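Novice: using only what follows, build the 3D model:
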Amino acid sequence: MLEQVTVLQNDEVIRLDQDRLGALYDRLGPSGAEDVVCRAMEELAARLSQIDRDYRAAQWAELRKGARALAAIADQMGMATLARVGRDVTTCVDAGDRVALAAVLSRLFRSGERSLTAVWDMQGLTV
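Specialist: Got it, this is the predicted structure:
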């Protein structure tokens, strides 16, 4: 009989490359950069949702495709953590490791939410 329960904390630091976002603002100006950032955030949120649906439907090829696209977008936006975790998802799919995939997907969804919130807060965007 187990008497001790260990609770794991999920306090991973989200890494945003502020220089990459700064370069985007320098290149496109405030209005153009905010438009690109908002569209990228919408696309990332949509991809996270689709990845979840693909996982629940056991659509492994589609899930892998979505994770690769998410990683590419996150990388372009300077979301290093999210990009890395997206690539980890593709590794799990390729290995056929469903247990690891479930764990990495949980991390992807946490990192995705935190990354989107961090960019939103950093940009001072309003709804």
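Novice: hey, let's count contacts and neighbours off CA atoms from now on
Specialist: Fine.
Novice: which one is residue 20 nearest to, not counting chain neighbours?
Specialist: Nearest residue to residue 20, sequence neighbours excluded (CA to CA, 6 or more residues apart in numbering): residue 78, at 5.6 Å.
Novice: next up, for comparison:
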Amino acid sequence: MDHITLLRPDEAVRLDSDQLGELYDQLGEAGAEDVVCRAMEELAARLTHAERLYRSEEQAEMRKNVRSLVGISEQIGMWSLARAAQNVINCIDAADRVALAATLARLLRIGEQSLSAVWDLQDLSI
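Specialist: Below is the predicted model:
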């Protein structure tokens, strides 16, 4: 057993451009950009906070924090992020510490990729 395989999980993250387009239609360009920018700031802050709460074993507070990620990510069409956040909530509810560690790591990866995807999309002018 001298061979060690390093796994580098990577998932394709897609943004729902229809959802973003709807936001732009409803709020106009300036309004939608404001909503998207504020959502991205909130997502980044809440992802960081979720990790901090996990490390300090504050699962009730972590559940509330991650629950808010679901709503924010759905608002701007980040369905993969919303599903990953819901999976974290399910692990907290089931008191499954091993699955929680894995799903939180996945949530953080998808969160980072999703935030990058939104920035890339904004660079292309929706």
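Novice: picking that back up, check contacts around the residue nearest to residue 20 of structure 1.
Specialist: Shown in contact with residue 78 of structure 1 (CA atoms under 8 Å, 6 or more residues apart in numbering): 16, 17, 18, 20, 21.
Novice: those, buried ones only, as a PyMOL selection?
Specialist: Remark: buried members of those, expressed as a PyMOL selection using 16 or more other CA atoms under 10 Å:
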select buried, resi 16+21
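Novice: strands of structure 1, residue ranges please.
Specialist: Taking DSSP state E, structure 1 contains no strands at all.
Novice: just give me the mean distance for the longest helix along structure 2 relative to structure 1.
Specialist: Counting residues, the longest helix in structure 2 under DSSP state H turns out to be helix 17-55. Aligned to structure 1 and superposed, helix 17-55 of structure 2 gives a mean residue distance of 0.7 Å (mean CA distance after the TM-score superposition for structure 1).
Novice: how far away is the nearest residue to residue 109 of structure 1 once chain neighbours are set aside from residue 94 of structure 1?
Specialist: Excluding the flanking residues, the one nearest residue 109 of structure 1 by CA to CA, 6+ apart is residue 48, at 6.9 Å. Distance, residue 48 of structure 1 to residue 94 of structure 1, using CA to CA, to the nearest Å: 19 Å.
Novice: likewise for residue 114 of structure 1?
Specialist: Applying CA to CA to residue 114 of structure 1 and residue 94 of structure 1 gives a distance of 26 Å.
Novice: between these two, who's got more neighbours?
Specialist: Just comparing residue 114 of structure 1 and residue 94: by other CA atoms under 10 Å the higher neighbour count belongs to residue 114, 18 against 13.
Novice: so who does the aligned residue in structure 2 for the more buried one touch?
Specialist: Superposed on structure 2 with TM-score structural alignment, residue 114 of structure 1 falls opposite residue 113. When contacts are counted by CA under 8 Å, 6+ apart, residue 113 of structure 2 touches residue 13.
Novice: quick one: residue 113 of structure 2 from residue 3 of structure 2, how far?
Specialist: Counting by CA to CA - residue 113 of structure 2 and residue 3 of structure 2 are separated by 30 Å.
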